[in-house]
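Peer 1: give the three-dimensional model of this entry:
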Amino acid sequence: MTTPKVALYVTCLADLMRPSVAQASLELLRAAGCDVTVPAEQSCCGQPSYNNGDYAGAVRIAKQLIQRFESFDYVVLPSGSCAGMLIKHYPRLLEGEWRDRAEQFAKRVYELTTFLFSICDYEPAVQGSATAVAYHDSCAGLRELNIKEQPRELLTRANIPVAELSQGSVCCGFGGTFCAKMPAISGDMADRKIEDVEKTGGSTLVAGDLGCLLALEGRARRKGSSLRFRHVAEVLLDENPGFSLGAPDDTPRGNNR
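Peer 2: Down below sits the predicted model:
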């Protein structure tokens, strides 16, 4: 069987705010048997420009990204939001030959947990304890890409139980620039999500989108909450899944090139 050649698209937030998510994604893909490359010339996926009406800017970014990544068998992202941009919105944004290229490109783009579960049938090496984690489904991943069972199944395979939220399909309030444009509404939505997590009795919220996690963690810290917030890639790779982990360790564990 040919080893799949995978390009890891790191995403802006992982690169700038939580490099441990990119490192964990890299190591998970390698453990799943992939030949992984992290292309050096990566940029934003164009979602902020696209969502705020700068379509010309988004088109330029989309063309550059397709050119840099389309030679790989697969492109994998630890973000349902960015993956949704590449898969769903690039073909709508581009025209002519570029639309055709975007449509072909989209067929090879996967969110991380979907790729590990559906393409690699990955069995996590980590084996968890009886401590349950709460899981947050991001809006883009859930509604655009139908990401729901994939991360839960991977956590189950790692013997990590998942506590379901009573309002699991409700937005956390981040919404990209929504949280900046509507801070009062966004804050109230985040408070409700945090309260929902606390009602599960768990100490850790896990999600597949770093934007949601960072926004919720910031709100929780301001409110004095002791909840922990971790990306699913970090949890699936962790050698000590007891979750008494404190702040994430962003120290790279290997060469990512």
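
Peer 1: going by C-alpha atoms from here, please, whenever you check contacts or count neighbours.
Peer 2: Will do.

Peer 1: show the subsequent helix or strand relative to the biggest helix by length in the chain.
Peer 2: As assigned by DSSP state H, the longest helix anywhere in the chain is helix 183-199. Proceeding N to C from helix 183-199, the next assigned helix or strand is strand 204-207, under DSSP states H and E.

Peer 1: mind listing residues that contact that next one?
Peer 2: Outside strand 204-207, the residues within contact range by Cα atoms under 8 Å, 6 or more residues apart in numbering are 133-138, 197, 213, 227-232, 235, 243.

Peer 1: equivalent analysis for stretch 43-52, please.
Peer 2: 11-12, 55, 57-59, 61-62, 65, 82, 85-86, 176-177.

Peer 1: before we compare anything, build this one as well:
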Amino acid sequence: MTVGLFIPCYVNQFYPGAAIATLQLLEKLGVNVAFPPNQTCCGQPMANSGFEHLTQGCNDLIIKDFAKYDYIVCPSGSCVLHIKEHIHSEKEPVKAASVSHKIYELVEFLTDVLKVENLNAHFPYKVGVHQSCHGQRGLKLSQMTELVEPDFSKPLQLLNMVKELEIIPLDRKDECCGFGGTFCVAEEAVSVKMGKDRIADHVSHGAEYITGADMSCLMHMEGILRRQGSKTKVVHIAEILNAEKV
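Peer 2: Predicted coordinates:
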């Protein structure tokens, strides 16, 4: 198979390490990865702000760049969900539908397509796992605790393969961090308070790192952690799954 790697604009600008780890991890697992160099934003910020009708340029570029690949993989659940549910084209509806059906968030690609059972990864730290809302409630990466259903978590399934990693317990394991894309701009005070509550749960249980499948949530929490002078750090799940023993 050939996978087209889609890297969200904010990851490209602020967290290139997460993008590099994603590429390296896929290649370690024997995947042929292509990276279209002209890719840009998926259009989600505009859509979230009520300007979805202005995102067609983003849709057209994604279709042009990625429709030819067997799969599309992206290390950001919110961007993947946006493309899955909203990409469209009056000129090329078949290609738009194809992109919608073959784009995967990294974790679900590893568990559902590659069906990874072993990882040669080491990360000797106490880690708190943040279940981002887009991934959990949109992409079904993990079960919601309010449902009386069998529990599962695809991120935990992979993290449990990492040697020396200790997953810490949380009081509210699927609570929102408050980022919410443009919500953190429109409702800054509420967003920050939610982020502080989310961080406190991790820190109080001894987390050295907070990880997740959506760097945007981690970015939000990292800003609060830095302002608090906390020693707890954030790291994208790809960087943990790709980590080798030193």
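
Peer 1: please state their TM-score.
Peer 2: A TM-score of 0.90 describes the superposed chains when it is computed by TM-score structural alignment, normalised by the length of structure 2; 234 aligned residues with a Cα RMSD of 1.6 Å.

Peer 1: which one of the contacts of strand 204-207 of structure 1 is nearest to residue 103 of structure 1?
Peer 2: residue 138 (23.7 Å; Cα to Cα).

Peer 1: list the contacts of that closest one.
Peer 2: 80, 81, 169, 171, 172, 207, 208, 209, 212.

Peer 1: closest to residue 152 of structure 1 among the contacts of stretch 43-52 of structure 1?
Peer 2: Nearest member of the contacts of stretch 43-52 of structure 1 to residue 152 of structure 1, counting by Cα to Cα, is residue 82, at 20.1 Å.

Peer 1: name the nearest residue to the closest one, ignoring sequence neighbours.
Peer 2: residue 45 (6.5 Å; Cα to Cα, 6 or more residues apart in numbering).

Peer 1: residue in structure 2 matching the one you found?
Peer 2: Here residue 45 of structure 1 is matched to residue 42 in structure 2, going by TM-score structural alignment.

Peer 1: burial count for its match?
Peer 2: Residues lying near residue 42 of structure 2 (other Cα atoms under 10 Å) number 25.

Peer 1: quick check, it in a helix?
Peer 2: No - per DSSP: H, G, I helix; E, B strand; the rest coil, residue 42 of structure 2 lies outside any helix segment and is coil.

Peer 1: mind listing the helices for the stretch 101-250 of structure 1?
Peer 2: 112-114, 139-145, 149-157, 178-181, 183-199, 210-222, 232-237 (DSSP state H, counting those that start in this stretch).

Peer 1: can you redo these as a markdown table with distance to residue 34 of structure 1 and mean neighbour count?
Peer 2: Listed next are the helices of the stretch 101-250 of structure 1 as a markdown table, based on distance: least, Cα to Cα, whole Å; neighbours: other Cα atoms under 10 Å:
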| stretch | distance to residue 34 of structure 1 | mean neighbour count |
| --- | --- | --- |
| helix 112-114 | 12 | 26 |
| helix 139-145 | 22 | 18 |
| helix 149-157 | 17 | 19 |
| helix 178-181 | 36 | 13 |
| helix 183-199 | 34 | 18 |
| helix 210-222 | 23 | 19 |
| helix 232-237 | 16 | 23 |
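
Peer 1: using a markdown table, please lay out those together with distance to residue 121 of structure 1.
Peer 2: Converted to a markdown table, the helices of the stretch 101-250 of structure 1 look like this (distance: least, Cα to Cα, whole Å):
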| stretch | distance to residue 121 of structure 1 |
| --- | --- |
| helix 112-114 | 10 |
| helix 139-145 | 18 |
| helix 149-157 | 9 |
| helix 178-181 | 36 |
| helix 183-199 | 29 |
| helix 210-222 | 24 |
| helix 232-237 | 14 |
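
Peer 1: what's the closest of the ones you listed to residue 129 of structure 1?
Peer 2: Checking these against residue 129 of structure 1 by Cα to Cα gives helix 149-157 as the closest, at 11.1 Å.
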